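Enquirer: structure for the following, please:
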Amino acid sequence: LMEWEPVLDRIISARFVSKFQKTYIIMCYAPTNDAEEVEKDHFYAQLQATVDKVPKHDMMILMGDLNAKVGNENTGREKEMGVNGLGSMNENGEIFADFCASNELVIGGTLFPHRRCHKATWISPDHRTENQIDHVAIRQ
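Expert: I've put the predicted structure just below:
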């Protein structure tokens, strides 16, 4: 561990060094889809400021509970996501996908086929609702 920084109560970053490269990991917990727009804007502004600090030569991994459904339709978003997501995109999913596009990140869980039972990252207590809202995005 080279350094770490608690950015907000919703974002923390850490930089690691290995024999071959440096890796910058950003862990976050985004506001829910129902949160006020100002709260989402503040979160993504802080997340952008954190991403902007990452040296270009470092491998960057952004992960966490993004509360974002990105779905399985990637038309126009082929660079940042695949077609193997769960369900359909919500507003937070659009915000997150746009963020990934502007920062050259790819949403890992959408790239490869998985059985449906392995896609859900949140399941309701009654097991009737499944969502894929936790993501790992990697710099391309």
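
Enquirer: CA atoms for contacts and neighbours, from now on please.
Expert: OK.

Enquirer: measure Glu94 to Val136 for me?
Expert: With distances taken as CA to CA, to the nearest Å, Glu94 is found 16 Å from Val136.

Enquirer: of the two, who's got more company?
Expert: For Glu94 and Val136, the more surrounded residue by other CA atoms under 10 Å is Val136, and the numbers stand at 18 against 15.

Enquirer: if we ignore the residues flanking it in sequence, what's nearest the more buried one?
Expert: The spatially closest residue to Val136, leaving aside those adjacent along the chain, is Met63, at 4.3 Å (CA to CA, 6 or more residues apart in numbering).

Enquirer: I'd like the next helix or strand past the helix or strand hosting the one you found.
Expert: Met63 belongs to strand 59-65 when assigned by DSSP states H and E. Later in the chain than strand 59-65, the nearest helix or strand by DSSP H and E is helix 91-102.

Enquirer: now show me the structure for the sequence below, then we'll compare the two:
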Amino acid sequence: MWETGKTSQIAMEMRRYNLAVLGISETHWIQAGQKRLATGEMLLYSGHEEDNAPHTQGVPLMLSKVARNALVGWEPHGC
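Expert: Predicted structure coming up:
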């Protein structure tokens, strides 16, 4: 999903369907963090904490601008 254009494409589809929160499966990302897209959406992700961990877990959430502004707090759950 980090490939060029993938996050933008997902954000565009999210806006098209008027979704506030979108859970994205089968990403298997490691580490945890957040990234704000140029279009205003935010990605929150949480996976294995170790750098050399297998890419077997990890789920990101994409939040719309409205959902991002309503977010009070977020704590990643490292495996």
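
Enquirer: can you calculate the TM-score here?
Expert: For these two chains in superposition, a TM-score of 0.41 is obtained (TM-score structural alignment, normalised by the length of structure 2); 60 aligned residues with a CA RMSD of 3.6 Å.

Enquirer: if we can go back for a sec, contact partners for the residue nearest to Val136 of structure 1?
Expert: The neighbours of Met63 of structure 1, taking CA atoms under 8 Å, 6 or more residues apart in numbering as the test, are Ile25, Ile26, Met27, Cys28, Asp134, His135, Val136, Ala137.

Enquirer: what's the angle from the helix or strand containing the last one to strand 59-65?
Expert: Read it as Ala137 of structure 1. Here Ala137 of structure 1, judged by DSSP H and E, is contained in strand 134-139. Following axes from the mean of the first three to the mean of the last three CA atoms, to 10 degrees, one obtains 160 degrees for the angle between strand 134-139 of structure 1 and strand 59-65.

Enquirer: pull out the buried positions in the lengthiest helix in structure 1.
Expert: Counting by DSSP state H, the longest helix found in structure 1 is helix 37-52. Using 16 or more other CA atoms under 10 Å as the test for burial, helix 37-52 of structure 1 gives Lys40, Phe43, Tyr44, Gln46, Leu47, Thr50, Val51.

Enquirer: can I get these in TSV with distance to Cys100 of structure 1?
Expert: Listed next are the buried residues of helix 37-52 of structure 1 as TSV, based on distance: CA to CA, whole Å:
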residue	distance to Cys100 of structure 1
Lys40	15
Phe43	14
Tyr44	11
Gln46	14
Leu47	11
Thr50	14
Val51	11
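
Enquirer: out of those, flag the one nearest to Trp122 of structure 1.
Expert: Lys40 (20.4 Å; CA to CA).

Enquirer: distance of Val17 of structure 1 from Tyr24 of structure 1?
Expert: Using CA to CA, Val17 of structure 1 is found at 9 Å from Tyr24 of structure 1.
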